[in-house]
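**Q** A predicted structure for the sequence below; I have some questions about it.
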Amino acid sequence: MSNEIEIGHGKRARRVYSFDEIGVVPSRRTRDPELVSTSWSLDAYQFEIPVLGAPMDSVMSPATAIELGKLGGLGVLNLEGLWTRYADPQPLLDELASLDNSKQAVQRMREIYAEPIKSELITERIAEIRAAGVTVAGSLSPHRTAEHYETVVKAGVDLFVIRGNTVSAEHVAVEGKEPLNLKKFIYELDVPVIVGGAATYRSALHLMRTGAAAVLVGFGGGASSTTRATLGISQPMATAIADVAGARSDYLDESGGRYVHVIADGGLGTSGEVVKAIACGADAVMLGSLLARAAEAPGGGWHWGQEAHHDSLLRGQRVAVEQVAPLSEILNGPSQIADGTANLIGALRTALATTGYSDLKEFQRVGIVHTAK
């Protein structure tokens, strides 16, 4: 049965689903939460919880990346953010937190982020995280990767993240400008690469064929993103994850058994949406606004991404967030509020236990229903 609907005589559209339109269905079995595992692994690296901290200056500093690593997750540092442009960015973060006027904040952010990225600071930040004994992950955007990847790899990063709104394996560039050849680049690297975003079956399959260890799913769906409003581009996350999970299954057969992890990135504002992301096929989630609410978050009550200070076309904005609890409480509780923004892992454990599944991989087989929005 076709899932397309007619928009008009000249256009048909595929029916897709957001997290608000689906629900997880309990099975005939339940189990104690103590018997549930939330661990997962990526290449040779083991993690107790399926949570990555988004590489955004409002979310991850070297200190919060270390804290998240000690709590069992993976902090990803933005290697073209304030921490690699300034030896001490804290005064600038404090200044940005004091600006309520949005236009004034945009102008000041553009000025602050005009400072060049410094290779020695990339090395220092990676060394600082490594010295804490946690897995080290750093992120660059596709257009900065060729310039800085040698410094990043030499500094000793464990996992390399190439993250943009949309990352493709087939980028067409203007004459004289050489695009990043992902397949050649990933093949020549000695570290596992996480790449994205992708939101369709075909784009994800192409990224998997480059040799990526994991694919980030989603674009334009985060709390600070305005891609849908500015560009008209969007893909509801439930469908996007399910499509990319389908590509993972087909690539597993095509490659003779190579498993590429699927990481949901964006549009995850509650623990219930984290649960639904994994139910749709994600192996882990990358969180931004939820972790920006932590008392330790460097944004100081504000949350933004790189799109919020673009030179010409803003595709994101700085949004206010309430810093409600320490990072440990947001992840592991006990929660003091019932809105799905605290004790994320406790909620995930309870969801697995309530539906009778013992681990994340099993939970990807849980039943899902379409609910009225």
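**A** Now that the structure is in, tell me what you want to look at. Numbers count the residues shown, from 1 in each chain.
**Q** hey, let's count contacts and neighbours off CA atoms from now on
**A** Noted.
**Q** Can you show me the strands along the stretch 101-250 of the chain?
**A** Taking DSSP state E, counting those that start in this stretch, the strands of the stretch 101-250 of the chain run over residues 137-140, 159-163, 193-198, 214-217.
**Q** next one: the longest one to chain centre, how far?
**A** Taking the mean C-alpha point of strand 193-198 and that of its whole chain, the gap between them comes to 9 Å (Cα atoms, centre = their mean, to the nearest Å).
**Q** ok and it relative to strand 159-163, angle-wise?
**A** Interaxial angle of strand 193-198 relative to strand 159-163 (axes from the mean of the first three to the mean of the last three Cα atoms, to 10 degrees): 20 degrees.
**Q** which residues are contacting strand 193-198?
**A** Defining contact as Cα atoms under 8 Å, 6 or more residues apart in numbering, one finds that strand 193-198 is touched by 159-168, 186, 204, 207, 212-219, 244, 265.
**Q** another structure for you, compare them:
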Amino acid sequence: MTYEIEIGRGKRGLRAYSLDDVAIVPNRRTRDPRDVSVNWQIDAYQFSTPIVGAPMDSVMSPESAIALGRLGGLGVLNLEGLWTRYEDPRPVLAEIVALEAAQDGAHFSPAVTRRLQELYSAPIQPELITSRLAEIRDAGVTVAGALTPQRTQEHYKTVVAAGVDIFVIRGTTVSAEHVSKTTEPLNLKQFIYELDVPVIVGGAAGYTPALHLMRTGAAGVLVGFGGGATGTTRRQLGIHAPMATAISDVAAARRDYLDESGGRYVHVIADGGMGTSGDIVKAVAMGADAVMLGTALARANEAPGQGWHWGAEAHHETSPRGDRAYVGTVGPMKQVLFGPSSHTNGTSNLIGALRRSMATTGYSDLKEFQRVDVVVSPYESV
């Protein structure tokens, strides 16, 4: 059942909720947090945490992807980023970190954006795609790399030949049917069918687009709209999908596609707007199987951004829709994920908080926790 609100005499709209608008309700049973499982599996690949590192240059380098993999998560390398444009991107990263911030204290700085556009204008080198993925593979962790839909046709053969385990196609908004009068669009269904590796694709922010993506054969669907700490899509394009409603809608598409396909389960991965452990907890409660983290992992000591955070939208050559934001650092990645924590704001011991919330509400694994009771509770205080 859905409820439309009359905005004015000529327009009605559905009421949607952000993660801040919902809260989890304890049940009659509690558990010991040590008895709770946060294991997650997609296709043949098993992980001891439902954490996916976002393919952003401020978050994932080959080294940090390896570190996350050894801690039980999945690091996804941005195959259109600095690591595939420069033989040694460390001086470039250092320059981005050192760029002067806006004078008024705001994130927005035309000078920073202009320099990002210049640095990211260097061509992508296919041989670097191969060597970066090989570096991750040699470490013995699951190998995942991401391309945008616009670059997938150009580079996917290099990616697959390099031995990627999981292929990610990630954009601000990805549809199963892209219409263009000037270029030949990517046929997702044919593309995924012809690949021998599982594909995660998104973002999607509603029931219908997610169902269409699931029908392409994707192993997982990213739920999001290009938001998060660095995104300005809402201000620039007027597009926004509150995450609690978006995750719930895509989870409903997963349920219906399970019936439609005769038992094929597509994983729902929340992507964007989850900077604290409480956000992660509520994303799973709304139906996510795993979460893709940017800001939360950008705070780790190992993150290439050294406390600064930016995404692909920040350096778009014609329409940048993101800023370089300072998120700070809270400690080593192991502490960010597992503690011990000295932070009370939900920025470290993310998995410990998820375990404790599941235990407090009496659930033993992630699939069970998706059934937890929630209430609508508009955000009023820190």
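**A** Happy to help now that I have it. Keep in mind it's a predicted model, so treat the numbers as computed, not measured.
**Q** Show the buried residues in the contacts of strand 193-198 of the first structure.
**A** Buried subset of the contacts of strand 193-198 of the first structure (neighbour count, 16 or more other Cα atoms under 10 Å): 159-168, 186, 204, 207, 212-219, 244, 265.
**Q** Quick one: average offset of the strand or helix carrying Ala23 of the second structure versus the first structure, please.
**A** According to DSSP states H and E, Ala23 of the second structure maps onto strand 22-24. Aligned to the first structure and superposed, strand 22-24 of the second structure gives a mean residue distance of 0.5 Å (mean Cα distance after the TM-score superposition for the first structure).
**Q** quick revisit: now distance to Glu307 of the first structure too, for the strands of the stretch 101-250 of the first structure, in a markdown table please.
**A** Formatted as a markdown table, these follow (distance: least, Cα to Cα, whole Å):
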| stretch | distance to Glu307 of the first structure |
| --- | --- |
| strand 137-140 | 14 |
| strand 159-163 | 12 |
| strand 193-198 | 14 |
| strand 214-217 | 17 |
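**Q** Out of those, which is closest to Thr355 of the first structure?
**A** For those, proximity to Thr355 of the first structure was assessed by Cα to Cα; strand 214-217 is nearest, at 24.8 Å.
**Q** and the closest one, which stretch of the second structure?
**A** Using TM-score structural alignment, strand 214-217 of the first structure corresponds to residues 220-223 of the second structure.
**Q** what about the strands of the stretch 101-250 of the first structure, which gets the closest to Asn332 of the first structure?
**A** strand 137-140 (22.0 Å).
**Q** so how much does that closest one differ from the second structure once superposed?
**A** Strand 137-140 of the first structure sits 0.2 Å off on average (mean Cα distance after the TM-score superposition for the first structure).
**Q** what's that strand packed up against?
**A** strand 74-78, strand 159-163 (3 or more Cα pairs under 8 Å, 6 or more residues apart in numbering; DSSP states H and E).
**Q** for the stretch 1-150 of the first structure, what spans make up the helices?
**A** 62-70, 90-98, 102-112, 119-131, 142-155 (DSSP state H, counting those that start in this stretch).
**Q** Residue range in the second structure corresponding to the last one, please.
**A** Residues 149-162 of the second structure are matched to helix 142-155 of the first structure when aligned by TM-score structural alignment.
**Q** Touching that stretch from outside, list them.
**A** Counting by Cα under 8 Å, 6+ apart, Pro126, Ile129, Thr130, Ser131, Leu133, Ala134, Gly145, Ile169, Arg170, Gly171, Val174, Leu186 sit against stretch 149-162 of the second structure.
**Q** Try it again at 7 Å.
**A** Pro126, Ile129, Thr130, Leu133, Ala134, Ile169, Arg170, Gly171, Leu186 (Cα atoms under 7 Å, 6 or more residues apart in numbering).
**Q** list the contacts for Pro33 of the second structure?
**A** With Cα under 7 Å, 6+ apart, Pro33 of the second structure has these contacts: Arg355, Arg356, Ala359.
**Q** would you turn the residues you listed into CSV with distance to Arg321 of the second structure, neighbour count and secondary structure?
**A** What follows is those, written out as CSV (distance: Cα to Cα, whole Å; neighbours: other Cα atoms under 10 Å; DSSP: H, G, I helix; E, B strand; the rest coil):
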residue, distance to Arg321 of the second structure, neighbour count, secondary structure
Arg355, 35, 24, helix
Arg356, 36, 18, helix
Ala359, 39, 23, helix
